[in-house]
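J.: can you look at this prediction? I've put the sequence above it.
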Amino acid sequence: MQDEARDDRERPLLSVRAALIFVTAMFLGTVVGTLTLACGSEIAQALLAAGTAAGATVPALNRIIGDATDS
C-alpha cells in the first residue's frame, strides 16, 4: 500500500511534452497580447487576443510536437 502511494507522489503531474506545449502556448499568447496592446487596443481586447492565441496554439502544438511513441 505504501509503495503505491509513493509511486503516485513521485510521478509528475504533467509529462515533459505536455508542459512544453502549455509553456509554449502561454508564451505565444503573451506575445500576441503584448503586440495587440502595443497597437493601441484596450486591455480587454489584448487579453482576448492572448487567450485566443494560446487556446488555438495548444492543438497545433499537440500535432507538431510528436509523442515519443509515434513512429
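T.: Now that the structure is in, tell me what you want to look at. Numbering: from 1, shown residues only.

J.: CA atoms for contacts and neighbours, from now on please.
T.: Noted.

J.: how about the helices in the protein?
T.: 2-10, 16-38, 43-64 (DSSP state H).

J.: buried set for the first one?
T.: Neighbour-count burial for helix 2-10, counted by 16 or more other CA atoms under 10 Å, picks out no residue.

J.: please compare the first structure with the one that follows:
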Amino acid sequence: MHPPRIYIATRPIDFRKGMDGLAAAIQAVLKLDPFCGAAFIFRSKRADRTVSICEAPAAPMASVSQLFRC
C-alpha cells in the first residue's frame, strides 16, 4: 500500500471557479490528474475557508470547510 499523497496550495484561489475550475487548476499548474487518488487542499484569499478535493473509491468528493478565528 502506498502512503497517501496530499498537495496543499500555498497561494489562495478563487472559489467561485467551482470544482471544475479547481480541477482545471490542478491540471494546469501541477500537471496532475485530479482523479489520481491524491488529496488537494486549497485556501481562500482571506484564509478563512479551505476546499479539499479527493477521489473516493466510488466517486470524487469535495468538501468545504469554514475556519473560525478566536
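T.: In hand now; what should we look at? Only a predicted model underlies this, so the values are computations on that prediction, with no experimental measurement involved.

J.: how alike are these chains, TM-score-wise?
T.: Overlay of the two chains. TM-score (TM-score structural alignment, normalised by the length of the second structure): 0.25; 31 aligned residues with a CA RMSD of 3.6 Å.

J.: count of neighbours near the nearest residue to Ile6 of the second structure once chain neighbours are set aside?
T.: Excluding its sequence neighbours, the residue lying closest to Ile6 of the second structure (CA to CA, 6 or more residues apart in numbering) is Ala39, at 4.7 Å. A count of nearby residues for Ala39 of the second structure, using other CA atoms under 10 Å, gives 19.

J.: hang on, Ala39 of the second structure packs against Pro60?
T.: No. If you go by CA atoms under 8 Å, Ala39 of the second structure and Pro60 don't touch, sitting 10.4 Å apart.

J.: anything in contact with each of the two?
T.: 53-54 (CA atoms under 8 Å, 6 or more residues apart in numbering).

J.: just the element for Val51 of the second structure, please.
T.: strand 49-55 (DSSP states H and E).

J.: for the helix or strand Tyr7 of the second structure falls within, buried residues please.
T.: Using DSSP H and E, Tyr7 of the second structure falls within strand 6-8. Within strand 6-8 of the second structure, no residue qualifies as buried by neighbour count (16+ other CA under 10 Å).
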